[in-house]
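# Kindly return the folded structure for what I paste below:
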Amino acid sequence: MTEKTASKTGGVQVLRRAVRLLKALSEAPAEGARLADLAAAAELDRATAHRLLATLCEEGLAEREADNRRYAIGLDFFALAAAASNRFDVAEVAHESLQRAAAELGDSVYFAVRSGDDYLCLDVVTGSYPVQTLPLDIGSRRPLGAGAIGVALLAPMGDAEWQAVLARNAARLDASAGQDPDSLAAAIAAARSDGYAQQADRSLPAIRMAAVVLLNRRGRPLSAIAAAGIADRFPPDRLPEIGAVLAREARRIEEAMWRLPDAARHRARWATAP
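I've put the predicted structure just below:
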């Protein structure tokens, strides 16, 4: 290997490590995360994680809370995210559907998009029921397989594909009860049969969620619309009603996106997902 090639390879490795840290930061709670936890999540030793976090802080992509020694996403990261969100016209189209669903159901409704082996929450509309739950914040990232949204996005995939995704996400899913392969396989089968996925994350026993996937023209899973609330709001006999409302709005969003001119649809990356 030449010196130039080695330098290029090293640069790519550093970049990938920094990206893993940014993803770990995006999954951290609002109060931030400790160095040790971020290093473990990004599969880095503490010295490397500390060095990269220092650089990310210098660039404004991360922030260090001096009083508790925790790290959080920096304001400059949100500026970049805002620029990227301009490409996702689908989020703007989806907002009206979220408003209709939240008004009809009375519960909070979420819109999330697939991002590789993860999904990102892009929008939330709260309902009118006096007790609301917020299991996801706008901008939060979770692995595919986690929760009802993670199951809904896996359900349209072939068995070999979703099994491969779960294998790659295994370490992250192990942190949540009920995310074992057998439980997730059963949840995916139920989602295919029912037309909607249910909350599969037993680490949140007081919260229930139902989700419906949105597909592109090729039948690929791109995003999902979901409703969440306290357990009493999601009894078995009400789930079909919730699923029907979500499915109706999911189809409306799909149809609205498919009617866009090709240039606009491609700018939204609606037709170009894997």
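# contacts, neighbours, all on C-alpha from now
Noted.
# okay, which residue is most central for the protein?
Nearest residue to the geometric centre of the chain (C-alpha atoms, centre = their mean): Tyr119, 2.3 Å.
# Assign a three-state SS to it, would you?
When classified by DSSP: H, G, I helix; E, B strand; the rest coil, Tyr119 comes out as strand.
# one more to put side by side:
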Amino acid sequence: MTPSQGTQALSRAFKVLKIVAQNGGEATLNHLITKSGLNRTTTYRLAMGLAAEGMLRSVSGSFVLGPECYMLGIIANQYYGINGLAADAVSRLALKSGDSAFFSLRSDRYSVCLLREDGDHPLKTMSLQPGTRHPLGIGAGGIAILAVLPDKEIDEILYANTEIMRISYPNFTAGSIKIAVSDARAKGYSFNKGKLTPGSWGIGVDIKDPRGNVLGALSISAVLMRLQEERQKELSALLHKEKLLLEEKLRQAESPR
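Okay, the predicted model is just below:
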């Protein structure tokens, strides 16, 4: 195997692993084939190779995340333990709004939902779940993250995501995302008009780390009738309050003891 072939195999294996993670930690072989674009033989070989290393397990016709993923997660949490810091903010947003609240982390050109908590309103939205991964600019959190980046970086991200957007997000264009980014900058919060999941609207704000780099986003999702203009202002105020609290917790977490 040449170095380039080895790199390709590694890239494909991680692609399969990420698909399992993004599907709630479990995926059938057919799901892996569909999402990866690889043939059945290659997909099965990669999945079984990951299973041999403990990264996946084969259970009742599906593949689930393996014990080695859990161990790596524990170790990584020492450096990226944002969940514990963001959990209180998400809980308060869900409690005070009555709707579904989220924390999403930026991962290069994507955003990954880490936390979700539902409020007590009976109408729930079928939007993000922990582990869900979307290109930046998709959903309220992704728009909020893009909105605080320089225009040049936004263009680079949208260009790099052209193919996945064309295949998996046909309702979105670079132009429509830029309009949403412009609106977010003007209003001080992002707004998703149910384009990703019909009936699921969202509002969000960015979260920055102590060095001023965008780390992720807090967002709230609700049905349309609960996100009219006046209520958008109320939820924006809640989100900005939690943004300040969370960013202060991040600063304290990095301060010398």
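# wait, the residue nearest to the centre of structure 1 sits on Leu144?
Yes: using C-alpha atoms under 8 Å, Tyr119 of structure 1 is in contact with Leu144, at 6.4 Å.
# any common contacting residues for the two?
In terms of C-alpha atoms under 8 Å, 6 or more residues apart in numbering, Tyr119 of structure 1 and Leu144 are both contacted by the residues Gly150.
# The residue nearest to Gly150 of structure 1 when sequence neighbours are not counted: how many residues sit nearby?
Leaving aside its sequence neighbours, Gly150 of structure 1 sits nearest to Leu144 (C-alpha to C-alpha, 6 or more residues apart in numbering; 4.2 Å). Residues contacting Leu144 of structure 1 under the criterion other C-alpha atoms under 10 Å number 27.
# again, but for Asn192 of structure 2
For Asn192 of structure 2, the count of nearby residues is 23 (other C-alpha under 10 Å).
# now Leu215 of structure 2
19.
# same thing with Glu156 of structure 2?
11.
# And it, which helix or strand is it part of?
Assessed by DSSP states H and E, Glu156 of structure 2 sits inside helix 151-160.
# Which neighbouring elements make contact with that helix?
With contacts taken as 3 or more C-alpha pairs under 8 Å, 6 or more residues apart in numbering; DSSP states H and E, helix 151-160 of structure 2 sits against no other helix or strand.
# Mean deviation, that helix versus structure 1?
With mean C-alpha distance after the TM-score superposition for structure 1, helix 151-160 of structure 2 departs from structure 1 by a mean of 1.4 Å once superposed.
# Tell me the secondary structure at the counterpart of Ala187 of structure 1 in structure 2.
Residue correspondence to structure 2 (TM-score structural alignment): Ala187 of structure 1 is matched to Ala180. Look at Ala180 of structure 2: counting by three-state DSSP, its state is helix.
# do the one 3 residues further on as well
Under three-state DSSP, the three-state class of Asp183 of structure 2 is helix.
# neighbours of the aligned partner of Gln99 of structure 1 in structure 2, just the number please.
Taking TM-score structural alignment, the alignment pairs Gln99 of structure 1 with Ser91 from structure 2. As a burial measure, Ser91 of structure 2 scores 18 neighbours (other C-alpha under 10 Å).
# what helix or strand does Gln252 of structure 2 sit in?
helix 229-254.
# I meant to write Asp88 of structure 2 there.
helix 82-97.
# tilt between that helix and helix 229-254?
150 degrees (axes from the mean of the first three to the mean of the last three C-alpha atoms, to 10 degrees).
# List the buried residues for stretch 70-86 of structure 2?
82, 86 (16 or more other C-alpha atoms under 10 Å).
# What's Phe88 of structure 1 aligned with over in structure 2?
Mapped onto structure 2 by TM-score structural alignment, Phe88 of structure 1 lines up with Tyr80.
# Tell me who's in contact with the aligned partner of Glu242 of structure 2 in structure 1.
Taking TM-score structural alignment, the alignment pairs Glu242 of structure 2 with Glu249 from structure 1. Glu249 of structure 1 is in contact with 97-98, 101, counting by C-alpha under 8 Å, 6+ apart.
# Quick check: the match of Gln99 of structure 1 touching Ala101?
Yes: under the criterion of C-alpha under 8 Å, Ser91 of structure 2 makes contact with Ala101 at 7.4 Å.
# joint contacts of those two?
By C-alpha under 8 Å, 6+ apart, the residues touching both Ser91 of structure 2 and Ala101 are Glu117.
# Check the alignment and tell me where Gly142 of structure 2 lands in structure 1.
Gly142 of structure 2 maps onto Gly150 in structure 1, with residues paired by TM-score structural alignment.
# Give me the mean deviation of the helix or strand hosting that match from structure 2.
Using DSSP H and E, Gly150 of structure 1 maps to helix 147-154. After superposition onto structure 2, the mean distance of helix 147-154 of structure 1 to its aligned counterpart is 1.0 Å, using mean C-alpha distance after the TM-score superposition for structure 1.
# Tell me what angle that helix forms with helix 159-168.
Using the same axes, to 10 degrees: helix 147-154 of structure 1 against helix 159-168 is 140 degrees.
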